[in-house]
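Asks: Okay, structure incoming, though there's no sequence with it:
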């Protein structure tokens, strides 16, 4: 921590922000000491993003004051905040995909010489920043951002803020798309930035990471600052209690799962992406009654295309998808819904909900042709409303108002509603893609409990996630996807999180490790009924 004579890097005093009748921040006090890392945690809807958006000039506060380096400031735009040395790394990167790394970094702040952009000077300044903090972006300066992996894109965002003179950095959920090794690298970088005198605000749902990197931690709940604690004097359990107002169960009891017959199978799938390039290469899998198959991997390695092929949203280049033994490779998404394949999409705002619709209208999605909601070509809105009210009650959706617009709900409540709607189809298979992405700890606990309960009741479930703690907690088997293939399939109890991270980065485990190349010890029978020494053109899971 800095000496007492040094003013705080940031002091927000009595910040209140209202959106109509909703109070997003209620007289919040928040102080970040100079040269420190301060974690800001809380459930979705607790006011974290709103508070930081005020500091970054995206919103005006209704009440309260902002002080930066001891001076009261007022920011009308993000440019005002950047001019005061405040930068923000958003959870969804603010990069122009077709432009190069260099163009993105200097955009709006181009150095000029004789009336032209001084590219040589820009390169020198970017290289100096990269060398100072060990970034590996210099080799990509002329590469379009869309061709970079997510970890490199994040480093480009950080370089962009440092290039623009940021002394105070807000990092919003920065580890959400990173492998464990990349997370370790980011934490090292944050510590280097702190050692260099910069001040960081770290927004995260991951309590272990907040405890590992932060000096102090502030918890928000329902728009109020519950308290600020020293990271060295608290615990995950205490932080979780502060966040949700009750004790939180972090680990569920081990359950004996009776595995039945294969329900959803895929054989030698090849699937092209939006640009026509092959994104899934010769992948085979099988998920059975009463089990959860976890698919792990850094986003962008073919998981999205695989899920869309399984659920009927993307055409196969080759291969076969079977449901209860029947070939459904050519079946539409509608056909697969009616057959019993439910789907929780990875982007709830784009694919899961119509944000301006109320919950009754969103409750109809996917049910338009299914009794009792459709009868003789007409919709029974009374039945739809009753169904929506059942979802709200069973899945504890807040506020419990079926006439609420989807966009008015927090991310966690939106996700709970989608999960409830999909399970309302009474499916035989659930494919859940990133089911708790951007969801607070209370909603994560709830969704995990429901998935394991349904697994134990005999539902076949596929969970796709880049969160290793989620994959390990839920899965009976884990298939790791890298560059369009299953690089390995492992038992969650036989590998560490670090080993899973290596697999996600494309490194196979050693022959003497806990997992074999196809995830089945030699000579034993896998849950899919194949022996470990049986060869196949794809990894059979």
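Replies: Here it is on my side, so go on. Not measured: the values here are computed from a predicted model.
Asks: contacts, neighbours, all on C-alpha from now
Replies: Noted.
Asks: quick one: the host helix or strand of residue 283 to chain centroid distance?
Replies: Using DSSP states H and E, residue 283 maps to strand 278-288. For strand 278-288, the distance between its averaged C-alpha position and the chain's averaged C-alpha position is 22 Å (C-alpha atoms, centre = their mean, to the nearest Å).
Asks: got the angle for the very next helix or strand once past that strand vs strand 278-288?
Replies: Using DSSP H and E, the helix or strand that directly follows strand 278-288 along the chain is strand 292-296. For the pair strand 292-296 and strand 278-288, the angle between their directions (axes from the mean of the first three to the mean of the last three C-alpha atoms, to 10 degrees) equals 160 degrees.
Asks: Go ahead and name everything in contact with strand 292-296.
Replies: Counting contacts by C-alpha atoms under 8 Å, 6 or more residues apart in numbering, the residues outside strand 292-296 that touch it are 287, 303, 455, 460-468, 471, 474-481, 504.
Asks: From residue 271, how far off is residue 318?
Replies: Spatial separation of residue 318 from residue 271 under the definition C-alpha to C-alpha, to the nearest Å is 7 Å.
Asks: Who has more neighbours out of the two?
Replies: A count of neighbours by other C-alpha atoms under 10 Å puts residue 271 above the other of residue 318 and residue 271, at 26 against 15.
Asks: List the contacts of the more buried one.
Replies: For residue 271, the residues meeting the contact criterion (C-alpha under 8 Å, 6+ apart) are 278-281, 305-306, 309, 314-318.
Asks: Helix, strand, or coil at it?
Replies: For residue 271, the secondary-structure state derived from DSSP: H, G, I helix; E, B strand; the rest coil is strand.
Asks: for comparison:
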């Protein structure tokens, strides 16, 4: 029987970067193949080549035994390949049904036959065991249902090979388990799945085989039942990785941040909590339940109603004033809010503090020597690779970009650190490093507010856990009380 997908010696070069170096892999019909590796390992580039978003420089591909050389995603769709991207490709003001047919509209140019599409969508949902409201607008759906729409959109186009890029990043544990059940049903019908994820526990749960990519090369493919979490992490990083966060008990002191009845449109509907020096307070929840509004309100990026006190005094209304009080902020999106990609490491290392000593020198000009010394300390202390202060931020992998942001925010000597999704989209080695830095910051007496959609991160780091749903806090748990099941129910709005 022919392979579902066969890649041989796929090579892709960019200026100064060999993204894919003679990569070969195969995907069988009826299996889930996990593709794992550090940020910058070449996974995304490889999948863009498979889906027709980029051409390969060298190498060959076959789909179901037939030569395959896509020039666009349309060629991939015609070959039976669908891809669900980490950031959904949906038109939010359109309904689910309208998104399903976009670009493949049934009927004639003068008459759109949506009933034909509705029947096909209903048939697909019945076959695969999940439902989405076809007449609801995307903007009104929770992210878990939006992901189902993306999957249904691929299946509507009759995809037999499904590529999923970080598919559980925005799901509750219960929603992730529903996704895994669907994938088992899907491959049992003779289809095939490539599953890309940084969450190695999920990879071990859902996959049949695992291919590990490092530095643009395949370092090995193993059967899932024949490997372990530790072995996978070692293959990915090339060294032993400490997967368990080592931290002693918290020694909380004075209240640093106090919030009462905080509201901010459109989603934050009134929350109250406190964070003390020397503790990490974790906020768990599926994205889109008010966490972004909460973080932006506390960092001066969004207007709010209610009370927010820092060291007993009201937080000022602007980001610059908040930052001047030694409040540091790791933003949830490092590309949109954390870095200027065309700036060098030296320039990114002082963002937000460039107007203050020691970086502001004579007559208001920047002090290049102070900037260089600061950037050099950052790349050394936070293990940023390569060790250059001259390279632009866009030249670094996602994990190293995040280290630049984390290093900048911690080297300021803050009293309060607000860390939103601090390890999103970074590899297991960078996660290990960032987690150690957050615990060390707590042990130095910082108050840390950790906002994360990653439950394993919340459970590993938090001294107290708050769960948000619908813009409100559903409950507070100690790490001893918190299980993934209990947290998942609270994240879904079930308080029992």
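Replies: Sure, I can see it. Because the structure is predicted, anything quoted here is derived from the model rather than measured.
Asks: re the thing from before, looking at structure 2, which of the contacts of residue 271 of structure 1 hold up?
Replies: Of the contacts of residue 271 of structure 1, the ones still in contact in structure 2 (both residues aligned by TM-score structural alignment, their matches' C-alpha atoms under 8 Å) are 279-281, 305-306, 309, 314-316, 318.
Asks: among those residues, who's most crowded?
Replies: Each of those was scored by neighbours using other C-alpha under 10 Å; the highest score is residue 280's, at 27 neighbours.
Asks: can you pull out the helices in the stretch 1-150 of structure 2?
Replies: Per DSSP state H, counting those that start in this stretch, the stretch 1-150 of structure 2 has helices spanning 43-50, 73-78, 96-101, 114-128, 143-156. These are given in chain order.
Asks: no wait, the stretch 151-300 of structure 1
Replies: According to DSSP H, counting those that start in this stretch, the stretch 151-300 of structure 1 carries its helices in the segments 180-195, 207-213, 236-244.
Asks: out of those, which comes closest to residue 489 of structure 1?
Replies: helix 180-195 (18.2 Å; C-alpha to C-alpha).
Asks: what's the angle between that closest one and helix 119-133?
Replies: 100 degrees.
Asks: Where does helix 180-195 of structure 1 end up in structure 2?
Replies: Counterpart in structure 2 of helix 180-195 of structure 1, with TM-score structural alignment as the criterion, is residues 173-188.
Asks: before we move on, what about stretch 79-98 of structure 1?
Replies: With TM-score structural alignment as the criterion, stretch 79-98 of structure 1 aligns to 74-93.
Asks: ditto for stretch 389-402 of structure 1
Replies: Aligned by TM-score structural alignment, stretch 389-402 of structure 1 falls on residues 376-389 of structure 2.
Asks: neighbouring contacts of that stretch?
Replies: Counting by C-alpha under 8 Å, 6+ apart, residues outside stretch 376-389 of structure 2 touching it are 344-346, 349, 372, 375, 396, 400, 403-404, 407-408, 411.
Asks: same check, this time on stretch 458-466 of structure 1
Replies: For stretch 458-466 of structure 1, the surrounding residues in contact (C-alpha under 8 Å, 6+ apart) are 176-179, 258-260, 263-264, 287-299, 303, 427-435, 455, 471, 475.
Asks: Can you list the buried residues in that stretch?
Replies: Along stretch 458-466 of structure 1, the positions that meet the burial threshold by neighbour count (16 or more other C-alpha atoms under 10 Å) are 458-466.
Asks: The residues you listed in strands, which ones?
Replies: Judged by DSSP state E, the buried residues of stretch 458-466 of structure 1 include 460-465 as members of strands.
Asks: by contact count, what packs against the strand holding residue 283 of structure 1?
Replies: strand 262-272, helix 303-311, strand 460-465, strand 485-490 (3 or more C-alpha pairs under 8 Å, 6 or more residues apart in numbering; DSSP states H and E).
Asks: SS state for the residue nearest to residue 407 of structure 1 when sequence neighbours are not counted?
Replies: The shortest distance from residue 407 of structure 1 to any residue other than its chain neighbours is 4.8 Å, reached at residue 355 (C-alpha to C-alpha, 6 or more residues apart in numbering). Three-state call for residue 355 of structure 1 (three-state DSSP): coil.
Asks: counterpart of residue 355 of structure 1 in structure 2?
Replies: Residue 355 of structure 1 is assigned residue 341 in structure 2 as its aligned equivalent, the criterion being TM-score structural alignment.
Asks: so where in structure 1 does stretch 50-57 of structure 2 end up aligned?
Replies: Correspondence between stretch 50-57 of structure 2 and structure 1 is established over residues 55-62, with TM-score structural alignment as the criterion.
Asks: Buried by neighbour count: which residues of the matching stretch qualify?
Replies: Taking 16+ other C-alpha under 10 Å as the neighbour-count basis, stretch 55-62 of structure 1 is seen to contain the buried residues 55-61.
Asks: surely residue 418 of structure 2 meets residue 326?
Replies: No - taking contact to mean C-alpha atoms under 8 Å, the distance of 11.1 Å between residue 418 of structure 2 and residue 326 leaves them out of contact.
Asks: who's more crowded, those two?
Replies: Using other C-alpha under 10 Å, the more surrounded residue of residue 418 of structure 2 and residue 326 is residue 418, with 23 against 15.
Asks: what residue of structure 1 takes the place of the more buried one?
Replies: Alignment note (TM-score structural alignment): residue 418 of structure 2 maps to residue 431 of structure 1.
Asks: elements contacting the helix or strand harbouring that match?
Replies: With elements delineated by DSSP H and E, residue 431 of structure 1 resides in strand 429-433, which encompasses its position. Contacts defined by 3+ C-alpha pairs under 8 Å, 6+ apart place strand 429-433 of structure 1 against helix 303-311, strand 341-344, strand 460-465.
Asks: In contact with the aligned partner of residue 366 of structure 1 in structure 2, which residues?
Replies: Mapped onto structure 2 by TM-score structural alignment, residue 366 of structure 1 lines up with residue 352. Contacts of residue 352 of structure 2 were listed using C-alpha under 8 Å, 6+ apart, and they are 320, 323.
Asks: Fine, thanks again, bye for now.
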